[in-house]
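Peer 1: Following is a predicted model, sequence given first.
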Amino acid sequence: MNYEVSFEHVSKSFGPHMVLRDIDFRIVPGRVHALLGRNGAGKSTLFSIFLGLLSADSGVVKVDGVPWSHEVLDHVGASVNGPAFYGHLSAAANLRVHTRLLGLPEAEVDRVLSIAGLSEVGSKKAKSFSTGMKARLALAQALLGDPEILVLDEPQNGLDPQGIVELRNLLQKLASVGHTVIVSSHQLGEVVHLAQDITILAEGSIRYSGALENLAPSGQLEAEFFRLTSPDGERHV
């Protein structure tokens, strides 16, 4: 089943500080959607609301047209706020912990290690992994159970150029068969190659949401990003 995710007039404050202001956009299956913004723009808060880690002050999140409920998480694979593993356990053992929690067959461990390019190092302890290998392990963990919705926070961090290309190809392949894929990224040059749709946040508000080609038809995403996220940037939806 394919799932459309929509944020409808979502706002969130922490004390007097409004982090998200009337966020309204949708993420459709079949296309990679990139969430962009400078540090502090509200990307992590938006992800946390979708994953049920925070509650919105107002507005609603819908999945397939139905207001969000905890059952949604049965269809979600996510990696947010940096990878967190048991350092004394091997990569495979870390994943086995999650297969047992999720009620998945242990064969899932080998499947996702292969997808993430970690088959040959599955027996190595996670604490020995480089930043790029930890990023791959986080991706493997998110892919357990072949979730229909994939939420990834800066998944390219630490990857070498080959790893970035492999990740791009994987995410585009997942989207092409109907998965809903949303990633946050600061790597604007890679976003041009990866995503079909983008949403740009600045100071908790949407400055643009729509097809990448409509905003930057010649690939000039960096220039448009800085224009829209400047203090006097205009809203362009």
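Peer 2: Ah, there it is. Numbers count the residues shown, from 1 in each chain.

Peer 1: CA only for contacts and neighbour counts going forward, please
Peer 2: Will do.

Peer 1: how near is Leu20 to Pro147?
Peer 2: According to C-alpha to C-alpha, to the nearest Å, Leu20 and Pro147 sit 27 Å apart.

Peer 1: of these two, who's got more company?
Peer 2: Applying other C-alpha atoms under 10 Å to Leu20 and Pro147 shows that Leu20 carries more neighbours, namely 25 against 18.

Peer 1: Leaving out chain neighbours, which residue sits closest to the more buried one?
Peer 2: Take Leu20 and drop its neighbours on the chain: the residue closest to it by C-alpha to C-alpha, 6 or more residues apart in numbering is Gly204, 4.2 Å away.

Peer 1: ok, Thr199 - contacts?
Peer 2: Phe25, His33, Ala34, Leu35, Leu36, Ile206, Arg207, Tyr208, Ser209, Gly210 (C-alpha atoms under 8 Å, 6 or more residues apart in numbering).

Peer 1: just the buried members of those?
Peer 2: For the contacts of Thr199, a burial check counting by 16 or more other C-alpha atoms under 10 Å picks out Phe25, His33, Ala34, Leu35, Leu36, Ile206, Arg207, Tyr208, Ser209, Gly210.

Peer 1: element containing the fourth one, please.
Peer 2: Counting by DSSP states H and E, the element that carries Leu35 is strand 32-37.

Peer 1: Near Gly158, how many other residues are there?
Peer 2: The burial count for Gly158: 16, using other C-alpha under 10 Å.

Peer 1: From what I see, it and Thr131 are in contact.
Peer 2: Yes: if you go by C-alpha atoms under 8 Å, Gly158 and Thr131 touch, sitting 5.1 Å apart.

Peer 1: ok so, going back, tell me which two in the contacts of Thr199 are the farthest apart.
Peer 2: Across the contacts of Thr199, no pair lies farther apart than His33 and Arg207, at 15.2 Å, counting by C-alpha to C-alpha.

Peer 1: Surely Ser209 is within a helix?
Peer 2: No: using DSSP: H, G, I helix; E, B strand; the rest coil, the secondary structure at Ser209 is strand, not a helix.

Peer 1: Pasting the second one now:
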Amino acid sequence: MSILTLQGISKRYGVVQALSGVSFEVPAGSVFGVLGPNGSGKTTLLGIVTDVLKADSGNFQLFGGPASGAARRKIGTLLETPNFYHYLSAWKNLEIAASIKQRGKDDIARVLKICGLYERKDTAFKTYSLGMKQRLAIASVLLGDPDVLILDEPTNGLDPAGIAEVRVLVQQLADSGKTILLASHLLDEVEKVCTHVAILQKGQLLLSGPVNEVLQRNDFIELAAADNQALAALLLQYPDCTGATVTGNKVVATFAVAPDPAAINSWCAGQGIWLQQLQLRRKSLETAFLELTHTSAQ
């Protein structure tokens, strides 16, 4: 089942085309990352889904039906950090948030425990670390136990400790069965917490789907022998080898399928070339992303 289905969503601000015909589906139970640099249209897209903004064209469905008020009440949204009162405790701030959202105040203890803040429930907000403040913001989103969470850049502006805290919390929420739609410009965040991703660039959807399919990171092998030129020429004869290039004092070989280092070593020896180095490596996520965005920009 798809929690959210977007069909041809477009939005323009004057001469700026913020979104252009964006379509994708968010599967139930996924952590779906909307990935792109600042200005790519991520926040605009989330604003449309949460009814803060209106699309110029296109439509979307929630839970397989129209985007009704009843459907939106199943969604918890964090588009910007709430304006908590610095001199009030976490508990008092959530009481105010519950009143505004018309959620039950009897849910406050539960969400504070989920977010690891129950022991600090009576402490003033101003004494919280950045990570704790963001976890309290997520606690506010969890009031009423929504099925779906929409989080816009939840780790933005946090220090490394705060980033780690929020990522662990997001993973725990996903493990509990929540569907999470998460906008981010951080590749590392997508790799560590997301199951699916849609990549936006200047309002255009480049690709969407499972992370390991969209951001393909094919294995490659670094090798060395007494004669690297001869080794490179030999490797081009190896089944499924798609390229072999001498780089510095080694040969970098790529393959159409996942390579088997032991089989390659044995094959080279059988051809009279003894390897001095053989190491399986993987393309970095950053390289895969840059290759995708660069190709799409051409």
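Peer 2: Received it, and whenever you're ready, just let me know what you need. Quick caveat: nothing in here was measured; it's all calculated off a predicted structure.

Peer 1: sorry, back to before: okay, the strand holding Leu35 of structure 1 sits on what stretch of structure 2?
Peer 2: Alignment of strand 32-37 of structure 1 against structure 2: residues 31-36, by TM-score structural alignment.

Peer 1: Not counting residues beside it along the chain, what's closest to Arg167 of structure 2?
Peer 2: According to C-alpha to C-alpha, 6+ apart, the nearest residue to Arg167 of structure 2 is Val193 (6.9 Å).

Peer 1: Pretty sure that neighbour sits against Gln171.
Peer 2: Yes: the pair Val193 of structure 2 and Gln171 qualifies as a contact (C-alpha under 8 Å) at a distance of 6.1 Å.

Peer 1: Between these two, tell me which one has more neighbours.
Peer 2: Val193 (19 against 16).

Peer 1: Where do the strands of structure 1 begin and end?
Peer 2: 5-14, 17-27, 32-37, 58-63, 66-67, 76-79, 149-153, 180-184, 197-202, 205-211 (DSSP state E).

Peer 1: for those strands, which one sits closest to Phe50 of structure 1?
Peer 2: Smallest distance to Phe50 of structure 1 across the strands of structure 1 (C-alpha to C-alpha): 7.0 Å, for strand 58-63.

Peer 1: Name the residues of the closest one that come out as buried.
Peer 2: Judged by neighbour count using 16+ other C-alpha under 10 Å, the buried positions of strand 58-63 of structure 1 are Gly59, Val60, Val61, Lys62, Val63.

Peer 1: could you dump the residues you listed to TSV with distance to Val97 of structure 1?
Peer 2: Output for the buried residues of strand 58-63 of structure 1, formatted as TSV (distance: C-alpha to C-alpha, whole Å):
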residue	distance to Val97 of structure 1
Gly59	35
Val60	33
Val61	30
Lys62	30
Val63	28
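
Peer 1: ok, so of these, who is nearest Ile200 of structure 1?
Peer 2: Val61 (18.0 Å).

Peer 1: excluding its backbone neighbours, what's nearest the closest one?
Peer 2: Phe7 (4.7 Å).

Peer 1: how about that neighbour, what's its partner in structure 2?
Peer 2: Residue pairing (TM-score structural alignment): Phe7 of structure 1 is matched to Leu6 of structure 2.

Peer 1: For that match, give me its contacts.
Peer 2: Leu6 of structure 2 neighbours (C-alpha under 8 Å, 6+ apart): Val22, Ser23, Phe24, Glu25, Gly58, Asn59, Phe60, Gln61.

Peer 1: What is the burial count for the first one?
Peer 2: The criterion is other C-alpha under 10 Å. On that basis, Val22 of structure 2 has 20 neighbouring residues.

Peer 1: what do we get in structure 1 for it?
Peer 2: Val22 of structure 2 maps onto Ile23 in structure 1, by TM-score structural alignment.

Peer 1: what's the longest helix in structure 1?
Peer 2: Counting residues, the longest helix found in structure 1 (DSSP state H) is helix 161-176.

Peer 1: by how many degrees do that helix and strand 180-184 diverge?
Peer 2: Counting by axes from the mean of the first three to the mean of the last three C-alpha atoms, to 10 degrees, helix 161-176 of structure 1 lies at 140 degrees to strand 180-184.

Peer 1: Arg100 of structure 1: neighbour count?
Peer 2: 11.

Peer 1: now do the one 3 residues further on
Peer 2: When neighbours are defined as other C-alpha under 10 Å, Gly103 of structure 1 has 9 of them.

Peer 1: So for structure 1, which residue is the most central one in space?
Peer 2: Leu152 (2.4 Å; C-alpha atoms, centre = their mean).

Peer 1: What's the separation between Arg21 of structure 1 and Lys12 of structure 1?
Peer 2: Taking C-alpha to C-alpha, one finds Arg21 of structure 1 at 7 Å from Lys12 of structure 1.

Peer 1: which one of the two has more residues nearby?
Peer 2: Between Arg21 of structure 1 and Lys12, Lys12 has the larger neighbour count (other C-alpha under 10 Å), namely 23 against 17.

Peer 1: so who does the closest residue in space to Ser123 of structure 1 that isn't next to it in sequence touch?
Peer 2: Spatial nearest neighbour of Ser123 of structure 1, excluding adjacent residues (C-alpha to C-alpha, 6+ apart): Ser90 at 5.2 Å. By C-alpha under 8 Å, 6+ apart, the contact list for Ser90 of structure 1 reads Gly122, Ser123, Lys124, Lys125, Ala126.

Peer 1: Try it again at 6 Å.
Peer 2: Contacts for Ser90 of structure 1 (C-alpha atoms under 6 Å, 6 or more residues apart in numbering) come out as Ser123, Lys124, Lys125, Ala126.

Peer 1: By neighbour count, which of those wins?
Peer 2: Busiest of the contacts of Ser90 of structure 1 [other C-alpha under 10 Å] is Ala126, holding 23 neighbours.

Peer 1: Number of residues surrounding the aligned residue in structure 2 for Pro155 of structure 1?
Peer 2: For Pro155 of structure 1, the aligned position in structure 2 is Pro154, judged by TM-score structural alignment. Applying other C-alpha under 10 Å, we find 24 residues neighbouring Pro154 of structure 2.

Peer 1: what's the distance between Pro154 of structure 2 and Ile163 of structure 2?
Peer 2: Taking C-alpha to C-alpha, one finds Pro154 of structure 2 at 9 Å from Ile163 of structure 2.

Peer 1: ok, now Thr44 of structure 2?
Peer 2: The value you get for Thr44 of structure 2 to Ile163 of structure 2, if C-alpha to C-alpha is used, is 23 Å.

Peer 1: can you redo the strands of structure 1 as a markdown table with distance to Leu174 of structure 1?
Peer 2: Below are the strands of structure 1 laid out as a markdown table (distance: least, C-alpha to C-alpha, whole Å):
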| stretch | distance to Leu174 of structure 1 |
| --- | --- |
| strand 5-14 | 16 |
| strand 17-27 | 14 |
| strand 32-37 | 9 |
| strand 58-63 | 18 |
| strand 66-67 | 23 |
| strand 76-79 | 12 |
| strand 149-153 | 9 |
| strand 180-184 | 8 |
| strand 197-202 | 15 |
| strand 205-211 | 18 |
